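Sequence unavailable; structure follows:
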């Protein structure tokens, strides 16, 4: 039997993506883009991989990494100005997949901070709001969260019960609850979406910039989780939270649900890339494991069934990267056309499906050892159950695609 080399086979490739790159993916990216990915990979290798098993087991989110992420420039990295890096959509995607190769909870932090909270302020906020919050958030000196989902309104945000009432003096008073809100207990600022009284002025749902030290704001950590354990999700309670008139996101683009949906599509875009990192890490783990483990006198990697599974996994990962690349280049304006909701839903739906199946398959190929925290695939699979659910379930994305294909909206049941 040939002894494994000192360099794992999964990394023994000219491609920065490793042995999984069967289709020349490396050539799709510039040297600068690959350098961005490798810088993020270096942080993951140094700070995340040695500790993630313990953090996951103990349900700890490592707040000490936040300043390091700020120094790396990945917080709001796709936004321009106000201390943000202003990088391309593809570079952000490459960063996201490196982060999620470490753990979905790490990529989720960057997504909630940058694609949700910071994007809401950047897209819809006043200059005062942008200058107050974005530079500190980009540096990791302030943390944000994004409050849309409610205990009784998950996939149907139009039925939210949280209200914002404007009083004669101009102040807004918020009441209600939000659930599954990432980072809320750590956050310095929350973007809260609420129903406003409609006086014929088209307000409807509006967003508010809420400092979390405002009286009446309370965040409770949801502890009993089987997924995303190295991450923080909370329930927010708003009891007569009084805000100045200037707390509302003022832009016309923030009127109604189009405001939060624009931010959700930014987060969904990051997921399209991110889950490929989890899939690639699961593949790398099982490739190296099967090359190094002997059963029945042969390396596991030499069995036909093992190679068939590895081949299917690698092909699926290549297709996932190609899909993410197509959407990213379109988003950057390099390819013709504009990114549509159906395009985002296609990427989020299929890449999540692919990633969760690959991580499950990899766990199975590890045998009994696969249920331990020594190996990443089952941790990735558990995390991906959450990633597949948040920012739109499979069904929401299927109906978004179906609406585009048929011209018929089927989100509400027919009689």
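Cool, the structure landed. Keep in mind that what you see is a predicted model, and the values were worked out from it rather than measured.

From now on I want contacts and neighbour counts done on CA atoms only, so please keep to that.
OK.

For this protein, which segments are assigned as helices?
31-43, 52-58, 66-72, 89-102, 104-110, 119-124, 127-138, 258-292, 304-331, 341-365, 377-389, 394-406 (DSSP state H).

One more to weigh against that first structure:
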């Protein structure tokens, strides 16, 4: 067969040989190192720390950032890597997205030169692991206007009080970027809080049904004292936070494509092996109909994300571009993993057949980095000129 049944429109052809080689290395990592162990970790809700040396060796942390020991590659390459990781396992893609996108991105976009030099090189090599604390127990979508965690200047330091929820990597991260509202001017500011800071504590969120490998934390800040040198110098309003979210929301759209692709790939393999009535079920019309629906969804989503990444590389991407992709791709992802589950019948709910893990993990990707409704309102405001936010 000359047509690639996964990369149907040959998006890899947009890459040069060096980038294509790296993408294949990421794929090999997923197939040979993630796939054999991930179901056990998903079942036990544990993180595979044994994979960190291999992730470090890939050199993909902070893919699109220039300098500071970062790869300095394109946003397109960054997106394709996120997709490839999620095709193997969405939790591993999320770990990399939180560390390399949200945490490193906050420092890269909002930090001073000294702060970038201090943290980014060691984060690029995973010597330091990062997390990103924005969402709160009572504040999710309304973070721009209702953030309840506070920061109070006290001499040459800041005192932080509040709570954060759903913070990926935070149970073991060395650095967590905490976004808090300055009591003096009411503006949102960013602070790099180190793991051993007194008054900073984390507890693992248990009993998740999705992204069980990701170690999400509930963070409590009780008079946590952070030095002024750890306040992100160029994070002075929520607009600065939004710069980070614009970049990472595009990455989540790519992860949604990968999650859908992962389910589709598993379903395609299963259809070729599963025998009914003396022949593989891939030869049945209804099965081919499901497979083509899945392929159409993943192909449409991947091509949309490709154009979004090209806009990012050209400096032409805005919030509404990322929001449209995140909204569309997560809806198509949810549909696609459902088709894969349908194709496998009862086997679709067994971890050993892999599809069930993608079905469950899709639910988290569908919600984080902005719900479908919130992203719809961002796009709606852009195309009508009217804000429908409450």
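It's in. Values in this document were obtained by computation on a predicted structure and should not be read as measured data.

Tell me how the two chains score on TM-score.
After superposition, the two chains reach a TM-score (TM-score structural alignment, normalised by the length of structure 2) of 0.96; 389 aligned residues with a C-alpha RMSD of 1.5 Å.

Among the helices of structure 1, which comes closest to residue 247 of structure 1?
helix 127-138 (8.2 Å; C-alpha to C-alpha).

Tell me the counterpart residues of that closest one in structure 2, please.
Across structure 2, the stretch matching helix 127-138 of structure 1 (TM-score structural alignment) is residues 113-124.

likewise stretch 365-378 of structure 1?
Counting by TM-score structural alignment, stretch 365-378 of structure 1 falls onto residues 343-356 of structure 2.

coming back round to it: same list (the helices of structure 1) but as CSV, adding mean neighbour count and distance to residue 243 of structure 1.
Below are the helices of structure 1 laid out as CSV (neighbours: other C-alpha atoms under 10 Å; distance: least, C-alpha to C-alpha, whole Å):
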stretch, mean neighbour count, distance to residue 243 of structure 1
helix 31-43, 17, 38
helix 52-58, 17, 36
helix 66-72, 17, 28
helix 89-102, 27, 34
helix 104-110, 25, 26
helix 119-124, 23, 16
helix 127-138, 18, 14
helix 258-292, 25, 20
helix 304-331, 18, 36
helix 341-365, 23, 33
helix 377-389, 23, 32
helix 394-406, 16, 33
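
Quick one: closest of those helices to residue 234 of structure 1.
Comparing the helices of structure 1 by C-alpha to C-alpha, helix 104-110 comes nearest, at 13.2 Å.

Structure 2: which residue goes with residue 90 of structure 1?
Using TM-score structural alignment, residue 90 of structure 1 pairs with residue 76 in structure 2.

And residue 173 of structure 1, by the same measure?
By TM-score structural alignment, residue 173 of structure 1 lines up with residue 159.

circling back: in contact with the residue nearest to the match of residue 90 of structure 1 when sequence neighbours are not counted, which residues?
In space, and not counting its chain neighbours, residue 76 of structure 2 is closest to residue 309: 4.8 Å by C-alpha to C-alpha, 6 or more residues apart in numbering. Residues near residue 309 of structure 2 by C-alpha atoms under 8 Å, 6 or more residues apart in numbering: 75-76, 79, 250.

What is the aligned counterpart of residue 309 of structure 2 in structure 1?
In structure 1, residue 309 of structure 2 lands on residue 328 (TM-score structural alignment).

now that match: how far from residue 157 of structure 1?
Separation of residue 328 of structure 1 from residue 157 of structure 1 (C-alpha to C-alpha, to the nearest Å) stands at 27 Å.

Ok, residue 397 of structure 1 next?
Taking C-alpha to C-alpha, one finds residue 397 of structure 1 at 15 Å from residue 157 of structure 1.

Aligned to residue 318 of structure 2, what sits in structure 1?
Using TM-score structural alignment, residue 318 of structure 2 lines up with residue 340 in structure 1.

before we move on, what about residue 279 of structure 2?
Here residue 279 of structure 2 is matched to residue 298 in structure 1, going by TM-score structural alignment.

ditto for residue 25 of structure 2
Using TM-score structural alignment, residue 25 of structure 2 pairs with residue 39 in structure 1.

residue contacts, that match?
residue 72.

ditto for residue 164 of structure 1
Counted by C-alpha under 8 Å, 6+ apart, residue 164 of structure 1 has contacts 172-175, 194-197.

swap in residue 237 of structure 2?
187-189.

Try it again at 6 Å.
If a contact means C-alpha atoms under 6 Å, 6 or more residues apart in numbering, then residue 237 of structure 2 has 187-188 as its contacts.

on that earlier part again, what's the mean deviation for the match of helix 127-138 of structure 1 versus structure 1?
On superposition with structure 1, the mean distance recorded for stretch 113-124 of structure 2 (mean C-alpha distance after the TM-score superposition for structure 1) is 1.4 Å.

now that stretch, how far from the centre of its chain.
Put simply, stretch 113-124 of structure 2 sits 21 Å off its chain's centre (C-alpha atoms, centre = their mean, to the nearest Å).
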